[in-house]
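Q: any chance you could fold what I've pasted below:
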Amino acid sequence: MRRALAQPRFRRLFWSQTISRWGDTFSAVALVVLVFRLTGSGLSVAITVALEVVPVLLFGLVAGAVVDRFPRVRVMVVADVGRAAIALALAVFGDELAVVYAAAFGLSTLTTFFNPAASSVVPALVDRDDVVGANSALWSAAVVSQIALAPLAGGLVAVAGAGPAFALNAASFAASALLLRGLSVAVSMAPIPGGAEGPAGRLAAVRAGLAAVRRSRLLTTLAGVQALAALSAGATSALLVVLAERHLDVGPGRFGLLLGAIGIGAGLGPLVLQRFVTDVRRPSLLFGPYLLRGAVDVVLAAFSSFGLALGALAVYGVGTSTGHVTYQTVLQTTVPERLRGRVFALYDMVWQSARLVSIGAGGVAAEAFGIRAVYLLGGALLIAAGLLGLVAVPAARLGGDDHSASYVETP
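A: Okay, the predicted model is just below:
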């Protein structure tokens, strides 16, 4: 991490994303509190969450094509400026439910463009050997920000209302845009298939990206693995509070400790990876964390000990963070530069689609069969995801000593 952060261009991206996440933490807490205060309805809160997911499904593939066609820093700056404007409008006019819904949709839409651009640009900012460190730094900053600032956000909203939290979010987006404006990245943009411009060109680029993913065993396998994992994690993450109350028999205070255990594990994961692993591009490191997390879900379902649950969830956090850093690094170092935006956007779509299905189905299953059944099934899905990856992707598919990505054809 230190070597990555020592590189000035990456530091700009790091601080832009970190400051933006500070604002996101305040906004996320304020948004759900505001909607519930305005309506008193859990359904309205659920609608707000859905409006944050839908843009990924609607615009994800187009966002990937845009990220691969236009300068990625420019895409990020435009997204940040737009998000700052929406967050500021929310701070001023947030007492209207329609405004809140529209803002949730708009913020998520622009984030759908920002995220694949940010993920795609990392390898251009650091040396190849420092990509793991760069991803570890970004992940660690995000986790620490959430753990440290979520309680402060709750206190601010309780004392001053949601408006100041949204204003802080607007300021964080503006600061991010200013930092990114000074970032210089030399990358080659993807050609438009067939030479078509406008919507026809975007559609052709989307089709070309999907075709390239289908031609790669690694990329198609990863899509399947991500879908299975999201079908598990959507429900188990959303219903952890139910597991705490009905199975572990603990109240809100101890539930907070469970979340803290996940956060501690997630923070330690990248440090463990950096300390003991020299090359993450191995199937055991890419797919092994799914097996680890699946085993944790089974343990949570099988035992009702609070202490055991704390330890297991810390291990789950380690698996989540090491898996994420490895996943990001493998894609960034094996997928051709001109294809990265579409690949990252596609995987965002796969994840959010399966996550949405999981949340809905998990709630129904918890009422019909009990919360333990949800975690047992979640564990089975994660174990299946890990085994699928280990069986389908031999070590050679993650690249040789020359870090070649020739098996992924570039459209």
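Q: okay, CA-based contacts and neighbour counts for the rest of this
A: Will do.
Q: in stretch 120-140, what's buried?
A: Residues of stretch 120-140 classed as buried: 120-126, 128, 130-140 (neighbour count, 16 or more other C-alpha atoms under 10 Å).
Q: ditto for stretch 70-79
A: Buried-residue list, stretch 70-79, by 16+ other C-alpha under 10 Å: Pro71, Arg72, Val73, Arg74, Val75, Met76, Val77, Val78, Ala79.
Q: likewise stretch 248-259?
A: Leu248, Arg254, Phe255, Leu258, Leu259.
Q: from the residues you listed, which land in strands?
A: Among the buried residues of stretch 248-259, no member falls in strands (DSSP state E).
Q: and of those, the nearest to Val187?
A: Leu259 (39.6 Å; C-alpha to C-alpha).
Q: distance check, the closest one against Val206.
A: 38 Å (C-alpha to C-alpha, to the nearest Å).
Q: give me the three-state assignment for the residue most central in space within the chain.
A: Closest to where the C-alpha atoms of the chain average out (C-alpha atoms, centre = their mean) is Asp348, at 7.6 Å. Under DSSP: H, G, I helix; E, B strand; the rest coil, the three-state class of Asp348 is helix.
Q: can you map out the helices along the stretch 1-150 of the chain?
A: 2-5, 8-39, 42-69, 72-93, 97-121, 131-160 (DSSP state H, counting those that start in this stretch).
Q: columns distance to Gly288 on top of those helices, output as TSV?
A: As requested, these are arranged in TSV below (distance: least, C-alpha to C-alpha, whole Å):
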stretch	distance to Gly288
helix 2-5	25
helix 8-39	28
helix 42-69	27
helix 72-93	32
helix 97-121	22
helix 131-160	17
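Q: Arg355 is nearest to which of those?
A: helix 42-69 (9.3 Å).
Q: how big is the angle separating the closest one from helix 8-39?
A: Relative orientation of helix 42-69 versus helix 8-39 (axes from the mean of the first three to the mean of the last three C-alpha atoms, to 10 degrees): 160 degrees.
Q: and this one, so I can compare the two:
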Amino acid sequence: MRGSQRNWPLLRLALSLFTLRLGATMTAVGLPLLVLERYGSGLQAALTLALELLPNVLFGAVVGDLVDRGDPRRYAMGGALGGALVVPLLAAANDLWQVQLLAIASGVAYAFGVPARMSLRTVAVPKGAELRGNALLVSAQRVPNLIGPAVAGVLVPFGLSLLFLTDAAFALIAAVLLIGMPAPPPVPLDDRTSAASAPPGRAALVAVTLRRMFVDNVRELTRLVTKDRFLAVMTLTSFTYMFGFGISKLFLPLYALHHYSQIPGMFGYLSAGIGLGASLGGFLAAMFGRFRQGAVYMTVNVIEGVCWLLLPLLHHPAPAIGVLVLAGAFEAVGTVVFYAEVQSRLAARMTGRYFALLVPLCDACLVLGVWASGALTGFGEPSLAALIAVVIAGPALMLAPGLLSGRAASPKREPAAAVIAEER
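A: So this is what the prediction gives:
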């Protein structure tokens, strides 16, 4: 990517995403181990992880509004610094409720950081280079999924506190890398909900905030997405995909335990296979730029679904890991296409708000998928794998007309801006 090497904002954002994600993957290993080792409860470990997602699910919309009104760079840096302060305290917590409270605090930092970093994509990725630029950014987020768990495995014998301290150090580096990033264009005053229109009183302010979170922003984003059939289909399939991903969070360790009980750590090897595939897929995604992106998006979802469907039929480690490498690669290609299409179809000033609404809903679908897999474990791994395949590939096939008929967005215009003007 010769062009992206001269783009310092893109490289800074990519390195920031890389270091932040690298630390997060190690905490993802350390936090459930901490709860399991100290309190011996898988249910409490699941609850703790769910609590970490809760702030983003509940307050993602209002956070997006704050990002729109402020400087995304400050929110992105503040989210990273907040995580760096909270995460090291996990090992020092004495009671389970303290661990869970810190998990919620970590989730708050995450909730502020995600839409802010998404918004910074608009200034880091130049017009006309959406596919290549987003391919680099997705790879920067996917490569740590391979490296992080491996590093965590090396550090675990030295104590879980070292994992959390390492995460904090990477978060600090991620914040420093954002210094000097250019600011996205501010949201015009006409596009903001006027605070002056709010009636006086604390209760009235809460009511206005809730209305803005769950009514105004949702209605505006719904109108925005439904004006673009292609974007509407991709948004819907992102929800079903995350539901399937939630199912896989329980399916994969069950599969490793039941099929490869003689191989300690097989769950880690399978996860590393997905991480390896995702890393390769992020780098290779730019090769698909000459094809119709709707067809690419549909195809990679279908192939990934087939990979999950085949997994329970495999009883040897090598082909099982190989299939998951393919699944991870196609997932990364689909993610690159998704980000590139969103950026090219939405006005720059709407990107942060779109992702602020999308990410909490995706997190909610992820949690629902985990719960559904827990309720369906009695049906066996083949049934869970079939359900994963259906919810990943099925919507892409059923909504194929919307993907295949979607016209490419012209880089010379901002369709979302035209939609907003039309609505006014």
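Q: ok so, going back, what do we get in structure 2 for the residue nearest to the centre of structure 1?
A: Structural alignment (TM-score structural alignment) places Asp348 of structure 1 against Val359 in structure 2.
Q: contact partners for its match?
A: When contacts are counted by C-alpha atoms under 8 Å, 6 or more residues apart in numbering, Val359 of structure 2 is found next to Asn56, Val57, Gly60.
Q: let's see that with 10 Å instead.
A: Residues in contact with Val359 of structure 2 (C-alpha atoms under 10 Å, 6 or more residues apart in numbering) are Asn56, Val57, Gly60, Ala61, Ala111, Val114, Pro115, Ser238, Phe239, Cys365.
Q: how many neighbours does the fifth one have?
A: Using other C-alpha atoms under 10 Å, Ala111 of structure 2 is surrounded by 29 other residues.
Q: ok, it touching Gly60?
A: Yes: counting by C-alpha atoms under 10 Å, Ala111 of structure 2 touches Gly60, with 6.1 Å between them.
Q: which residues do these two both contact?
A: Joint contacts of Ala111 of structure 2 and Gly60 (C-alpha under 10 Å, 6+ apart) are Leu54, Ala356, Val359, Pro360.
Q: now rank these by neighbours and give me the top one.
A: Result: Ala356 is most packed of the shared contacts of Ala111 and Gly60 of structure 2 (other C-alpha under 10 Å), 31 neighbours.
Q: what's the mean distance for the host helix or strand of it versus structure 1?
A: According to DSSP states H and E, Ala356 of structure 2 maps onto helix 348-376. Its aligned residues in structure 1 lie a mean 1.5 Å from helix 348-376 of structure 2 after superposition (mean C-alpha distance after the TM-score superposition for structure 1).
Q: any buried residues in that helix, and which?
A: Neighbour counts using 16+ other C-alpha under 10 Å place 348-373 of helix 348-376 of structure 2 among the buried residues.
Q: ranges for the helices of the stretch 201-350 of structure 2?
A: Counting by DSSP H, counting those that start in this stretch, the helices of the stretch 201-350 of structure 2 are 202-211, 217-226, 229-259, 266-284, 293-310, 317-345, 348-376.
Q: save these as JSON lines, and put in distance to Ala396 of structure 2 too.
A: Formatted as JSON lines, the helices of the stretch 201-350 of structure 2 follow (distance: least, C-alpha to C-alpha, whole Å):
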{"stretch": "helix 202-211", "distance to Ala396 of structure 2": "33"}
{"stretch": "helix 217-226", "distance to Ala396 of structure 2": "17"}
{"stretch": "helix 229-259", "distance to Ala396 of structure 2": "7"}
{"stretch": "helix 266-284", "distance to Ala396 of structure 2": "19"}
{"stretch": "helix 293-310", "distance to Ala396 of structure 2": "5"}
{"stretch": "helix 317-345", "distance to Ala396 of structure 2": "11"}
{"stretch": "helix 348-376", "distance to Ala396 of structure 2": "17"}
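Q: and Ala400 of structure 2, which of those is closest to it?
A: So among the helices of the stretch 201-350 of structure 2, helix 293-310 is nearest, using C-alpha to C-alpha, at 6.8 Å.
Q: and stretch 361-381 of structure 1, how far out from the chain middle?
A: 23 Å (C-alpha atoms, centre = their mean, to the nearest Å).
Q: scratch that, stretch 295-310 of structure 1
A: For stretch 295-310 of structure 1, the distance to the chain centre is 25 Å (C-alpha atoms, centre = their mean).
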